[in-house]
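A.B. asks: pasting the structure only:
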């Protein structure tokens, strides 16, 4: 059952989402060769708590850490560890925060130093596919419209779209209805309603769409061990249009990147 949010609840969710955004912005300065994912996880937990929130992933379904840290061929749900990042890696950082009874949850895939051109293109296309999907999250459309748009865009570039893992509704629970696949058929699935909030999160593989799981019960890998990228935003349906609750602007500020990619989805400027 889809649970629409009031404007007041959406503002509380925006606050949670922005804490995640700021956490990812803080981490952007720390992602570099020689740093361990466990170190980054500890920095994130402290930062989230210092902002009056609880790490949203910590203990959820018995997950042991505050961040899902998935390098290279890991798609999602990687567990932070003591292995240092090296030049040429990519690292997907998925972060959640719980404040005022509502969750924020979004992700960004970072380059560690200079990366291979084909991997850089994978990141660019996956991030663009996120906005392609968000544009279809509007009054009158359905879940399949978002999934179809993401799938077509990424497959037209020759990439594999993961089927087994999907985006989701967001609210007082981390995972609410509806599921938001990154594939689908136009006009199919649940209809979008005013006030709903979803996490849209393309997961795109350089090679096959197929995946496998490590014995740890969490880490998901590409079946061919080629790189995978993951980008995620929290989006509310307000006045029939998609509005971002999360932002990559703190990441871009930290990395010295100029971008206007979010302008069409933002209602106001954040401090």
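C.D. replies: Sure, I can see it. All of these numbers come straight from a predicted model, not from anything done at the bench.

A.B. asks: Only C-alpha atoms from now on, for both contacts and neighbour counts.
C.D. replies: Will do.

A.B. asks: Which stretches in the chain count as helices?
C.D. replies: Per DSSP state H, the chain has helices spanning 7-28, 37-50, 117-134, 143-155, 249-255. These are given in chain order.

A.B. asks: Can you spell out which helices and strands pack onto the first one?
C.D. replies: Of the remaining helices and strands, those touching helix 7-28 by 3 or more C-alpha pairs under 8 Å, 6 or more residues apart in numbering; DSSP states H and E are helix 37-50, strand 90-99, strand 102-111, helix 249-255.

A.B. asks: Pasting the second one now:
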């Protein structure tokens, strides 16, 4: 998406803030004993109370308001009866629509107590996202995002999931520019333009390279090979001053 006018920008900021606050509330509600369905309901109630509707439900008939992935699950986990345990690594992905505009955000949360290597992975997953954000400016190649994140992963001895990409967002949940790599992609020739809207969402791992479907349902993706993996995501607008991040809670 490329913004058409100031009105669309204000709508994008509004839905971005709503998604970010829903994510923050869900993260603060995480504790041993809560089910992923109960956690999802917290997010749903917040979205609906602020005039927004779940994008996965609206666009893809996903069986939940948000995606909640635990431990071996990398993405698109279905909320349900699973009970959160101490030591779990939980990813929450919140995307929603309001007034015709969509935003998308996500984060991984360790449920204390967790091992030091998991704490480090979570910290570095957030760092990897901001490494990518720092490359954003008009005229810059979209390849710069993956090149920067890839170098960060290499230096810190991590791997990246290379079949889950960032994407354009705004007038729909997934739109142009499509499939923006968060790993080095020599074939990428597209250029960032002023007003362009997309996500950056690296999946940083201690050893996985791929996300694969399981046998339990048609949605949940698992790391391959199995390894702890985190995801952090923001929706942004390309501006002459760098990225305008719309999925911040305040």
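C.D. replies: Now that the structure is in, tell me what you want to look at. Everything quoted here is computed from the prediction, not taken from an experiment.

A.B. asks: coming back round to it: with distance to residue 56 of structure 1 added, can I get the helices and strands packed on helix 7-28 of structure 1 in JSON lines?
C.D. replies: Putting these into JSON lines (distance: least, C-alpha to C-alpha, whole Å) gives the following:
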{"stretch": "helix 37-50", "distance to residue 56 of structure 1": "9"}
{"stretch": "strand 90-99", "distance to residue 56 of structure 1": "4"}
{"stretch": "strand 102-111", "distance to residue 56 of structure 1": "7"}
{"stretch": "helix 249-255", "distance to residue 56 of structure 1": "20"}
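
A.B. asks: right, so of these, which gets closest to residue 21 of structure 1?
C.D. replies: Distance to residue 21 of structure 1, taken as C-alpha to C-alpha, is lowest for helix 249-255 among those, at 6.6 Å.

A.B. asks: Can you name every helix or strand that the closest one contacts?
C.D. replies: On a contact count with 3+ C-alpha pairs under 8 Å, 6+ apart, helix 249-255 of structure 1 meets helix 7-28.

A.B. asks: so what's the spatially most central residue of structure 1 up against?
C.D. replies: Nearest to the centroid of the C-alpha atoms of structure 1, with distances taken as C-alpha atoms, centre = their mean, sits residue 232, at 2.2 Å. By C-alpha atoms under 8 Å, 6 or more residues apart in numbering, the residues touching residue 232 of structure 1 are 105, 106, 107, 108, 130, 199, 200, 201, 202.

A.B. asks: Out of the residues you listed, name the two that are farthest from one another.
C.D. replies: The distance between the two most remote of these (C-alpha to C-alpha) is 14.5 Å, for 105 and 130.

A.B. asks: Between these two, tell me which one has more neighbours.
C.D. replies: Counted by other C-alpha atoms under 10 Å, residue 105 of structure 1 and residue 130 do not tie: residue 105 has more neighbours, with 29 against 24.

A.B. asks: Wait, the more buried one touches residue 234, no?
C.D. replies: Yes: using C-alpha atoms under 8 Å as the test, residue 105 of structure 1 is close enough to residue 234 to be in contact (6.7 Å).

A.B. asks: which stretch among the helices and strands packed on helix 7-28 of structure 1 comes nearest residue 213 of structure 1?
C.D. replies: In this view, the helices and strands packed on helix 7-28 of structure 1 are compared for proximity to residue 213 of structure 1 by C-alpha to C-alpha, and strand 90-99 is the closest at 16.4 Å.
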